[in-house]
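Undergrad: any chance you could fold what I've pasted below:
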Amino acid sequence: MQGNATDGYVITEDFVTAMLEEFRQQRTIHKRFAFEIVRQAHSLFRSLASLVDVTIPEDKHFTVCGDIHGQFYDLLNIWKLNGLPSADNPYLFNGDFVDRGSFSCEVIFALLAFKLLYPEHMHLTRGNHESKSMNKVYGFDGEVKAKYNGTMVDCFRELFCALPLAYCLNGRVLVLHGGLFSQDGVTLDDIRRTNRFREPPEDGVMCDALWADPSPLPGRTPSKRGVGLSFGADVTRSFLDANGLDLLVRSHEVKEEGYEVEHDGRLITVFSAPNYCDQMGNKGAFVRFNGNDMVPHFTTFSAVPHPDVKPMAYANAFLMGM
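TA: Below is the predicted model:
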C-alpha cells in the first residue's frame, strides 16, 4: 500500500500480489492494512444502490462465481484458470464468501482488495452468510478474532450490511444470491429501493433475495431451510418476463457439477466451492458471459489441496449444538 497523511492508503497492484502470497503462505497482513481495506471498501459499497446495473461492452466478457465459503486455495485456482480480476477481466462474486471454510479472512480480504483496485470491474453480492447470526455460528467470527481481533468483527458487520443485494447485467441477466420473492409483482425498482443497511430480516424482498431456492414444483412452497421460500418455474418465468429479463443467476446451493440449469433454461445456479467442506465431492463452476450475446458459458473445476486446517475449525460448537 502507498500512503500519505491526507488520503490514507491507496491499494496498488503490487500490494495485492504480495498480500495474496502472504495468505498462500498462511500468514496474515498487518492489522493497519486490514482495517484500511475494510474501511475503504465499506465507503465504496455504501455509495452503491441495492441493485447495481452493470454494462458489459459487446467485445468484452464477464465472469460470475458462486459461493466460495472460505476456500481460499480454490479461489486462487479460479484466478489461475480464468485470470485475475482486472479492467479487461471483470468478475462478480455472488455472496457467501465466508463461513465454513477456514480461510474466510483470506477470501474476503482478497475480494475486497480487488474491489478497491478495480471498483468498476469487481463486484460482490451479499449472501445469507454475510450476516451476524451466521458468522457467529459457522466460523467467520471466530476466525477473525483468532487472526485479527474483535473490533475487526464489528467492522465486517458494518461492511456486510453495505453489500448490494443484486446486479443486473446488460439489462438482461439478474444475479442475486438466493432467489425470487414471496409475492408477485416485485420489480427491479423494488429491489433498488430496498433498505439493505441492516441485518437480514425474516421476510420480505431482502430475505428472499438472500435465502430463496428454486423448486421443481410450481408456485411457491415452504423452504426446507425454514427461512425464505421455494419457487417454481412459473414464478421465475413471470418475474423475468414482467421485468424484461432473459435469465436469473443465483448461487446458495451445492451442485454436483458446480452448476445447474433449471426452470426451462431461465435459471442458473452456480456454486464455486469444490469438494465443499472437504466432504461433498462436488465440482465448482463459474459462468462467463460475452457482452455481444449474453449466452452463459460454464467452466467446471475440481478442488485443489489446501493446508491442513479443517473446515469449521473456528466454528462455535456450542451455538451449533443449540
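
Undergrad: C-alpha from now on. contacts and neighbour counts both.
TA: Will do.

Undergrad: what's the helix or strand for the nearest residue to residue 295 once chain neighbours are set aside?
TA: Distances taken as C-alpha to C-alpha, 6 or more residues apart in numbering place residue 289 nearest to residue 295, at 5.8 Å, with adjacent residues excluded. Residue 289 is part of strand 284-290 when elements are defined by DSSP states H and E.

Undergrad: this one as well, want them side by side:
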Amino acid sequence: MEKGWSIASLNAVSKPASLAPSKRGTPAERAFNEIMWNDPLPSKLRKKSRYQKHKYYVNRKRGGHCNFFTESGLKAFLETNNLSMVVRGHQFRHTQRRGFQHDFNGALLTVFSSSNYCGSEKNNTGYVHVKGGTDVQVLAHTLRKANDAEKYRGFNLLKIVVDERTKAVTQVAF
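TA: Have a look, this model is predicted:
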C-alpha cells in the first residue's frame, strides 16, 4: 500500500481466527500481522542509505512474515490518519533499558509493561500517561526497575482450563 493504512480501513477488517504471525493468509490476517508484529527499523540501520529508499523492509528476526517500518512508512500512516504520534507495544528488547523507547523524532513511542518477561527476564517496564484536553501530552514513564522484576515472576502467566468434551473454556486462573 503506497499510502499508510487508514484507521477506517483497519477498523473494517474483521478479526482473523488466528493472530499468530504467518506469511500466508487472508488480507485481514496480513493486516493484523502488520499491526501486531511490525517493528521500527533498528536505529543502526536507519543511517545506511540502502534503508532510506522504502517504507518497509522484511524483518527476518520475526521469521520474515513481518516488516520493519521506516520513518517514511510511519509518516505515511500518520499523514493518512491526521495523527502526530503512534503509541505501540510488543517489543521487549527495544524497550528494555527504560520500559519505553521514543523513535523517529518522537513520532513513535514503544512501551513494554510486562515485568519479568516470560518469567526469566529482568527488565524495566513502562507506562504511558496521557494528559490534557485540547493540548494533549503523551508522557512515558518507567513503572518498575529491572531489580524489582523478580517479585513479579509469574505475574503475567495464566492458566486456561478447557472442557475436553465441549471445548469450552471453564476457568482462567492467574
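
Undergrad: which other helices and strands does the strand holding residue 289 of the first structure contact?
TA: strand 61-65, strand 259-262, strand 267-270, strand 296-301 (3 or more C-alpha pairs under 8 Å, 6 or more residues apart in numbering; DSSP states H and E).

Undergrad: which stretches in the second structure count as strands?
TA: Under the criterion DSSP state E, the second structure contains strands at 39-40, 56-59, 66-69, 86-88, 100-103, 108-111, 125-131, 137-144, 159-162, 169-173.

Undergrad: surely residue 3 of the second structure is in contact with residue 76?
TA: Yes. The criterion here is C-alpha atoms under 8 Å, and residue 3 of the second structure meets it with residue 76 at 5.6 Å.

Undergrad: hmm, back to that, what's the strand holding residue 289 of the first structure in contact with?
TA: Outside strand 284-290 of the first structure, the residues that touch it by C-alpha atoms under 8 Å, 6 or more residues apart in numbering are 56, 58-66, 255, 257-259, 270-275, 295-303.

Undergrad: if we can go back for a sec, so which of the strands of the second structure is nearest residue 7 of the second structure?
TA: Closest of the strands of the second structure to residue 7 of the second structure is strand 86-88, at 11.9 Å (criterion: C-alpha to C-alpha).

Undergrad: what range does the closest one cover in the first structure?
TA: Using TM-score structural alignment, strand 86-88 of the second structure corresponds to residues 248-250 of the first structure.

Undergrad: list the buried residues in the matching stretch.
TA: Across stretch 248-250 of the first structure, burial judged by 16 or more other C-alpha atoms under 10 Å covers 248, 249, 250.

Undergrad: of those residues, just say which sits nearest to residue 208 of the first structure.
TA: For these, the minimum distance to residue 208 of the first structure (C-alpha to C-alpha) is 11.8 Å, reached by residue 250.

Undergrad: ok, the closest one to residue 290 of the first structure distance?
TA: For residue 250 of the first structure, the distance to residue 290 of the first structure equals 18 Å [C-alpha to C-alpha, to the nearest Å].

Undergrad: hang on, isn't residue 119 of the second structure packed against residue 153?
TA: Yes. Between residue 119 of the second structure and residue 153 a contact is recorded at 5.2 Å, counting by C-alpha under 8 Å.

Undergrad: having no further points to raise, I will conclude here.
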